[in-house]
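K.L.:
my questions are about this predicted structure, shown below with the sequence.
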Amino acid sequence: MARAGLTSERVVAAAADLADTVGFENITIAALARGFGVKDASLYAHVRGLSDLSTRVAVLSGLDLADRISDALAGRAGRDALFAFAHAYRAFAREHPGRYAATQLELGPSALDDHPGLRRNLTGPYALLQGYGLTEPALTDAVRLLRSTFHGFVALELAGGFRHRRDVERSWAAALEALHVALSNWPEEADS
């Protein structure tokens, strides 16, 4: 009764699609098996369980996000790179909300060792911000500012949190301009 061609890759890809439909936190082995027209037990030949499946969806999603951002950043620096990064990040989250949620899953060091492409999600923002002439510790502070701004905006947007009549696109553009100004004029760290 199992469909021919069921592979680990197909199972993980289907789980990522399911995450975009029902939410990453709502993926179940049973729902995935129903989608393939097989019994739950058939999937255990391809994934060890829900935790393993979630990790694999997070890896797949993280690699996809890293590819999109890398493509967007190619040949860009400064403001242009900041905007390209931000637009690629937001577009991914809006197109794939379940996959985006999966990218927030904390992965262990072995996942980074097994999938070195995931490191681009960690190193990309640092490379982007070096174009602003930032060095440590300001560099890490600025990466945290970017991540919290982008994730916060996207999370609120996906949850329908922007109900004010002001156009969301104009708010996004204003936020990016404000980030560019802040990054261009980063304050010196005061001696404690």
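P.N.:
Good, I have the coordinates.
K.L.:
from now on I want contacts and neighbour counts done on CA atoms only, so please keep to that.
P.N.:
Fine.
K.L.:
residues touching the helix or strand harbouring residue 32, excluding its own?
P.N.:
Take DSSP states H and E as the rule and residue 32 turns out to sit in helix 29-36. Contacts of helix 29-36 from elsewhere in the structure, counted by C-alpha atoms under 8 Å, 6 or more residues apart in numbering, are 2, 3, 11, 14, 15, 18, 39, 40, 42, 43, 49, 50.
K.L.:
check stretch 170-189 too.
P.N.:
With C-alpha under 8 Å, 6+ apart as the criterion, stretch 170-189 contacts 79, 82, 83, 86, 129, 132, 134, 138, 142, 146.
K.L.:
again, 10 Å this time
P.N.:
With contacts defined as C-alpha atoms under 10 Å, 6 or more residues apart in numbering, stretch 170-189 is touched by 78-80, 82-83, 86-87, 90, 129, 131-134, 137-139, 142, 145-146, 149-150, 153-154, 162, 168-169.
K.L.:
show me what counts as buried in that stretch.
P.N.:
Judged by neighbour count using 16 or more other C-alpha atoms under 10 Å, the buried positions of stretch 170-189 are 172, 176, 179, 180, 183, 184.
K.L.:
another one to put next to it:
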Amino acid sequence: MEILDQLSIGLLAEKLEVRPPSLYNHLDGLNGLKQKLAIQGVKKLHEHLLQAAVGRSGDDAIRKISNAYIQFVRMHPGLYEASTRFPDANDKELQQAQESIVHLVVQVLQAYNLKEEMAIHMIRGLRSILHGFTSIEQMGGFGMPLDINKSYSILINTFIEGIHAVAINEDEYMQ
């Protein structure tokens, strides 16, 4: 069972040592709680990625933010799950938090002088790699007796090699 599936207003009230009705003064039910967790998760992820990116550029920055992403998910699996699992996409605060992550990655990719459209494709690719890898890892899907961190390192290095290839001949990749 997913961590988020175990969450309830009753369980939260018990952990906070308050009565469940008291929480409704602060939350719009279970969905409101999950939305607040989604926003908090995205904001915390951004902070974690930002700390990793400061003072770095290019390949080093991609490796550092990718490592920070994996580390964040491993340290905060429930918060990460909340941030990716059906939040209200129309929530302005959530949109701003999500946009801050995209903006950070756009800044990191500026070192490669990609056109805006290609930069967006690369952001989508990196997000897919990181989310896919962490999701499979959380589900226990990497059962082979090989070092999972080595697999991850090879994956990120391959992505970085791909960015270099795209940067050399971007028009070829846009066809």
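P.N.:
Arrived safely. None of the values given here were measured: they were computed from a predicted structure.
K.L.:
just give the TM-score of the two.
P.N.:
Both chains were compared after superposition, and using TM-score structural alignment, normalised by the length of structure 2 their TM-score is 0.88; 169 aligned residues with a C-alpha RMSD of 1.9 Å.
K.L.:
circling back: of the contacts of helix 29-36 of structure 1, grab the buried ones for ChimeraX.
P.N.:
To isolate the buried subset of those in ChimeraX, counting by 16+ other C-alpha under 10 Å, use the following:
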select :11,14,15,18,43
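K.L.:
which two in the contacts of helix 29-36 of structure 1 are spaced the farthest apart?
P.N.:
Pairwise distances among the contacts of helix 29-36 of structure 1 were taken by C-alpha to C-alpha; the largest, 20.7 Å, belongs to 3 and 50.
K.L.:
structure 2: matching residues for stretch 79-94 of structure 1?
P.N.:
Under the alignment (TM-score structural alignment), stretch 79-94 of structure 1 falls on residues 59-74 in structure 2.
K.L.:
residues contacting residue 56 of structure 1?
P.N.:
Contact partners of residue 56 of structure 1, counting by C-alpha under 10 Å, 6+ apart, are 8-9, 11-13, 15-16, 47, 50, 62, 102, 107, 111.
K.L.:
for residue 123 of structure 1, same thing?
P.N.:
If you count contacts by C-alpha under 10 Å, 6+ apart, residue 123 of structure 1 has them with 66, 143.
K.L.:
next, the equivalent of it over in structure 2: secondary structure please.
P.N.:
Taking TM-score structural alignment, the alignment pairs residue 123 of structure 1 with residue 103 from structure 2. Going by DSSP: H, G, I helix; E, B strand; the rest coil, the secondary structure assigned to residue 103 of structure 2 is helix.
K.L.:
the match of stretch 79-94 of structure 1 vs structure 1, mean deviation?
P.N.:
In the superposition against structure 1, stretch 59-74 of structure 2 averages 0.4 Å from its aligned positions (mean C-alpha distance after the TM-score superposition for structure 1).
K.L.:
the helix holding residue 32 of structure 1 against structure 2, how far on average?
P.N.:
Helix 29-36 of structure 1 differs from its equivalent in structure 2 by a mean of 1.2 Å after superposition (mean C-alpha distance after the TM-score superposition for structure 1).
K.L.:
state the span of structure 2 onto which that helix is aligned.
P.N.:
Helix 29-36 of structure 1 corresponds to residues 9-16 of structure 2 when matched by TM-score structural alignment.
K.L.:
show me where structure 2 has strands.
P.N.:
Counting by DSSP state E, one finds no strands in structure 2.
K.L.:
list the buried residues for the lengthiest helix in structure 1?
P.N.:
Longest among the helix segments of structure 1 by residue count, using DSSP state H, is helix 50-73. Of all the residues in helix 50-73 of structure 1, those buried under the rule 16+ other C-alpha under 10 Å are 53-70, 72-73.
K.L.:
now swap in stretch 12-29 of structure 1 and tell me
P.N.:
12-20, 23-24, 27-29.
K.L.:
identify the farthest-apart pair in those.
P.N.:
Of all the pairs that these form, the one spanning the most space (C-alpha to C-alpha) is 20 and 29, at 15.4 Å.
K.L.:
report the buried residues of the helix holding residue 32 of structure 1.
P.N.:
Buried residues in helix 29-36 of structure 1, counting neighbours by 16+ other C-alpha under 10 Å, are found at 29, 32, 33, 36.
K.L.:
give me the angle between it and helix 50-73.
P.N.:
Computed by axes from the mean of the first three to the mean of the last three C-alpha atoms, to 10 degrees, the angle separating helix 29-36 of structure 1 from helix 50-73 equals 70 degrees.
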